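Asks: Below are the sequence and a predicted model for it; my questions follow.
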Amino acid sequence: MISLVVPTLGRPSLAALLDALAAQLGEKRSDAASDVELLLVDDRGEDAGELAVPGALTAYTKVLTGRGAGPAAARNLGWRAARGEWVVFLDDDVVPAPDWAARMRADLAAPGRVGGVQGVVEVPLPEHRRPTDWERGTAGLADGRWITADMAYRRAALAAVGGFDERFPRAYREDAELAHRVRRAGWELVRGERRVTHPVRPESRWVSLRTQRGNADDALLRRRYGRRWRTDLDLPPGRRPRHTAITAAGALALAAVAAALQAWSGAGLPGARIPGDRVGIVVAGHNLTARYTHELYRTWQERPAYLPARFALHVQDTDHVGTLSEVLSATGEGFTVGGASASGNVGIVHAARLVAAGAVDCCVLVGAVTELTPMHHRGFAVLGALAEPGGDPAAACRPFDQDRRGFVPGEAAAALVLERPAAAARRGAEVLATVPGYALGLDANRLADPDAAGQARVIRAALAAAGLAPHEVDYVNAHATGSRLGDETELASLHDVLGAAAGRPWVNATKALTGHCLGSAGVVEAVATVAQLTGGFVHPNPNLARPIDARIRFAGPGPEPARLRYALSTGFGFGGVNTAVVLARTADGG
């Protein structure tokens, strides 16, 4: 006898499976012998009602009540109640081919050493469009080994290994793990000729969460079988590196979106009904997907077919622009800007220009997360820019300190909304600060050696654009990465511009708190500067124990109250990119 075991949650697809079986098995007289029995394991729970079984199958069928403990437990209940020499497991969402029953009998006429025979699973995909990620994932069943969508085992083989491991509560790894134990017990597993179709179920909003829960099963397999569990269980390399890379790409865009939405909401723009073509998007930063590409490269080399369908979109920095424009329904001007570590300030300059020129009424500026690859870490270390490892990590970032060792990477996204004064006034928006002046210039030098004269030139130009004299600057958010040469060069430029007033303003280093956020640093630090302007304080520089210049009024290890009106924020990047932005607290202190 052959026992067919079908665990079910009562999905509508069950009817199609049972109808197909009824058409092939035919109606059986109650007193006639049969070589087939059908065991339906009803895993729906209590008070679910009776399962509808076609009349032609009634004499073949026995319904078992499951515990609702998952597919592994349901299949165990089924095969332990089975009377057949062979137990064929079928999912309740497959449709057997018209000749499935005949081919099944042929498949199971296998030599005694064969303990399992897998059917062929076909997954239809849309013909006139590209498949979704969910559809592509389901299509992977066609290449899966020993999956229980249609898998037959000798009952003796199941009994020898104790059946499915019920510690795997999901339909994810329990089939491969069982197959491994059956083969290890001395049985052979082969592929048969019978065929089923596995339609793609509609995806729900929770599909990603359910898929990621499978990581717990992977962790259990690793604990049980060691680091080589994929090889031992005859599983493909898997899509986790790809999933990690895709998730990384998504997380980068998500961080940008989260920052933008917070700024958008904080500016009171939801419901403001600003026309989409009057909203601009500027994303500060470049090489934003370097880590994503790095993580994906090995998977692509080993299995090129697993290159994400949207790789060509995700790999471009403009994916951030497109994502943000879609979320905010922005159809005005938009682009990315880059200037190495000065990218954030370059973004502020270009966003301010868009608004000042009347190209848009408001512009959302996002400093996007930059993730370094191991190659980047090594490259910065070779230049001597990166802080050397060792010592207390909390004390590694030391801008303006005599014991500074280089910059410590940080990762953050931040966003600002810049708006035309008239547009902000019309909707009664709270204005936190203004941007009265800015400047951007180059050193005519592609190397990593900063130039005090070039920095002084843009600082002087920004103050002039704002109509400020040196003695009116209350606060300097310095670029201050903690590099040996960079910090000294920046102080030299401040002395050059501010002259006798160089000791008046507070000089601070936000990177002492955040690390160097690279492309987003200028935006992150503009947010920190506005918070200090409006909050009336100066944040600490906690690791400044031995200042390199006693003439400068550095922020100390703790916060200080301060009445601030005008702030200067600098940003300098490799390749001689120099920027300076003036931020001003509104007259009412808002």
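Replies: Done, it's in. Every value quoted in this text rests on a predicted model; they were computed, and no experiment measured them.
Asks: can we go C-alpha only for contacts and neighbour counts from here?
Replies: OK.
Asks: doesn't G454 make contact with G441?
Replies: Yes. Between G441 and G454 a contact is recorded at 7.5 Å, counting by CA atoms under 8 Å.
Asks: Return every residue with contacts to both of those two.
Replies: Residues within reach of G441 and of G454 at once, by CA atoms under 8 Å, 6 or more residues apart in numbering, are N578.
Asks: between the two, which one's more packed in?
Replies: G454 (20 against 17; other CA atoms under 10 Å).
Asks: Now do the SS call for the more buried one.
Replies: With DSSP: H, G, I helix; E, B strand; the rest coil as the basis, G454 sits in helix.
Asks: again, but for the one 10 residues further on
Replies: Under the three-state scheme (three-state DSSP), A464 adopts helix.
Asks: For H377, see how far away it is.
Replies: Distance from A464 to H377, counting by CA to CA, to the nearest Å: 38 Å.
Asks: Which residue ranges of the stretch 351-500 of the chain form helices?
Replies: Using DSSP state H, counting those that start in this stretch, the helices of the stretch 351-500 of the chain run over 374-383, 421-426, 452-466, 484-498.
Asks: could you redo the ones you listed as CSV and give each row distance to K511?
Replies: Formatted as CSV, those follow (distance: least, CA to CA, whole Å):
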stretch, distance to K511
helix 374-383, 17
helix 421-426, 31
helix 452-466, 19
helix 484-498, 12
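Asks: among those helices, which is nearest A357?
Replies: A357 lies closest to helix 421-426 among the helices of the stretch 351-500 of the chain, at 12.5 Å (CA to CA).
Asks: Compare A464 and H377 (neighbour count), which wins?
Replies: Neighbour count, other CA under 10 Å: between A464 and H377, A464 has more, with 17 against 13.
Asks: nearest residue to that one other than its sequence neighbours?
Replies: Excluding its sequence neighbours, the residue lying closest to A464 (CA to CA, 6 or more residues apart in numbering) is G437, at 7.4 Å.
Asks: Next, count neighbours for the one you found.
Replies: Other residues near G437 come to 22 when the count uses other CA under 10 Å.
Asks: Comparison target below:
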Amino acid sequence: MSARRKSNGRRVVITGAGTINALGGDVPSTLAAMAEGRCGIGPLDIRDVDRLAIQIGGQVTGYDEQKHFNRQQIALYDRFTQFTLIAAKEAMAGAGLSFTGELAARSGVVLGTSGGGLNTQDENYRAVYEDGKNRVHPFIVPKLMNNAATSHLSIEYNLKGPSFTVATACASSNHAMGQAFQMIRTGMADVMLTGGSEAMLCFGGIKAWEGLRVMSRDACRPFSANRNGMVQGEGAAVFVFEDYDMARARGADILAEVVGFAMTSDAADIVMPSAQGAERAITGAMADAGLDPEDVGYINAHGTGTAANDKTECSAVAHAFGPHADRLMMSSTKSMHGHLIGGTGAVELLACIMALRDGIIAPTIGYEEPDPECALDVVPNEARHAKVGAVLSNAFAFGGLNAVLALRSV
């Protein structure tokens, strides 16, 4: 660890984690799938799938909302909110916290999502435009609004501190978790529930992405020379970020420490990524954490499986790490769970925690052919056992918005 690591305020640790995604309905099953290199991408089971050119996705299969929520809750919770509440329940159980009095007033929620209640929008557009109905359910607006999941977590757990939602496309979760980290570090809050959720796997959500012509019809193969596009996924991951001293005092199980965060803007193009913007976010996160390149052992890549992203990201990492880039491991778990858009960084943070806590580096599956423009160690196809002390999690969004988190073991 670099001797130049500076103190920017209070230390921030992760004391709870929860998820539901295409790889599993909780953290243990998700990490087991990542360690096995299992693929959660498969044929979509949605309405009018036969009208779509893209018919695969990282879908949460076998999901029955009635097993988790009653009829009144289902009327109020879009699928992305349901996923968030399920993930948060697991995270809160792991953290062992309850919020009353002063702690409730100093605890909040920051979540990332890009589409919000897209399933609700899709269903009601059909009702109005296709079926010709003139009325919709009175709860449609509170059900589809992007801040619905944040608000329901606040209500569910009595979180009365700073709470809001971040929508920055594919960087939403990393931006959200970075803001939660900063709030605790600077003393604005003591505990924050944070992460992200997305449920875009509906007809309208997929049809919109088809228009970009960046989607694969068969598989997500990040960094492989024969990659042919990204694959959408869905799900959520929620974490409990907490002041380190408070966590130690109550004997909490600390999963990892969040030590740095940086965000940059490309200011260049609405869809084409910039290696310079990504590199500045990477070096900024390391500087914020006081890490030197040789301190970082693993990066969870943005790694979408598109030619533009993969080559740009590899160039950014190579420049940011210099000679150490040859000794760095970097993988994309999107090859397994798909691209959760606004929720993707949250699910991917689980791979970072697994690397730090368990010494298991999740692989990039589907890797078939080396690409000379992606010449880094992308941990192809099989997980690897390795001891790493610090990791980065990259997120680079449409609109040229970049967010990188740095974590280390405790």
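Replies: Good, I have the coordinates. As the structure is a prediction and not an experimental result, all values here were calculated from the model.
Asks: if we can go back for a sec, what's the counterpart of the residue nearest to A464 of structure 1 in structure 2?
Replies: Aligned counterpart of G437 of structure 1 in structure 2: G260 (TM-score structural alignment).
Asks: Do I have it right that that match meets D288?
Replies: Yes. Using CA under 8 Å, G260 of structure 2 is in contact with D288, at 4.9 Å.
Asks: Enumerate every residue touching the residue nearest to A464 of structure 1.
Replies: Going by CA under 8 Å, 6+ apart, G437 of structure 1 touches 462-467, 581-583.
Asks: R565 of structure 1 now?
Replies: Residues near R565 of structure 1 by CA under 8 Å, 6+ apart: 473-474, 533, 584-586.
Asks: now with 10 Å?
Replies: R565 of structure 1 makes contacts with 433, 472-475, 532-534, 536, 583-587, 589, as judged by CA atoms under 10 Å, 6 or more residues apart in numbering.
Asks: A152 of structure 1 too?
Replies: Contact partners of A152 of structure 1, counting by CA under 10 Å, 6+ apart, are 2-5, 86-90, 104, 107-108, 115-119, 146, 189-192.
Asks: Could you measure from it over to V364 of structure 1?
Replies: 59 Å.
Asks: Residue range in structure 1 corresponding to stretch 189-200 of structure 2, please.
Replies: Under TM-score structural alignment, stretch 189-200 of structure 2 corresponds to residues 360-371 of structure 1.
Asks: distance between the ends of the matching stretch?
Replies: For stretch 360-371 of structure 1, the first and last residues are 31 Å from each other (CA to CA).
Asks: And for stretch 228-244 of structure 2?
Replies: Terminal residues of stretch 228-244 of structure 2 lie 43 Å apart, using CA to CA.
Asks: Can you give me the stretch of structure 1 that it aligns onto?
Replies: With TM-score structural alignment applied, stretch 228-244 of structure 2 matches the range 405-421 in structure 1.
Asks: Pull the contacting residues for A501 of structure 1.
Replies: If you count contacts by CA under 10 Å, 6+ apart, then A501 of structure 1 has 469-473, 494-495, 552 around it.
Asks: How about L485 of structure 1?
Replies: Neighbours of L485 of structure 1 in contact, by CA under 10 Å, 6+ apart: 385, 406, 448-450.
Asks: Kindly recompute the last result at 6 Å.
Replies: L485 of structure 1 makes contact with no residue, according to CA atoms under 6 Å, 6 or more residues apart in numbering.
Asks: What residues sit buried inside stretch 178-190 of structure 2?
Replies: Buried residues in stretch 178-190 of structure 2, counted by 16 or more other CA atoms under 10 Å: 178-185, 189-190.
Asks: could I get those as JSON lines with distance to L349 of structure 2?
Replies: Shown next, in JSON lines, are the buried residues of stretch 178-190 of structure 2 (distance: CA to CA, whole Å):
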{"residue": "G178", "distance to L349 of structure 2": "12"}
{"residue": "Q179", "distance to L349 of structure 2": "15"}
{"residue": "A180", "distance to L349 of structure 2": "14"}
{"residue": "F181", "distance to L349 of structure 2": "14"}
{"residue": "Q182", "distance to L349 of structure 2": "17"}
{"residue": "M183", "distance to L349 of structure 2": "19"}
{"residue": "I184", "distance to L349 of structure 2": "18"}
{"residue": "R185", "distance to L349 of structure 2": "19"}
{"residue": "A189", "distance to L349 of structure 2": "21"}
{"residue": "D190", "distance to L349 of structure 2": "21"}
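Asks: Now the two most distant members of these.
Replies: Within these, G178 and D190 form the most distant pair, 14.6 Å apart (CA to CA).
Asks: quick check, L405 of structure 2 in a helix?
Replies: No. Using three-state DSSP, the assignment for L405 of structure 2 is strand, not a helix.
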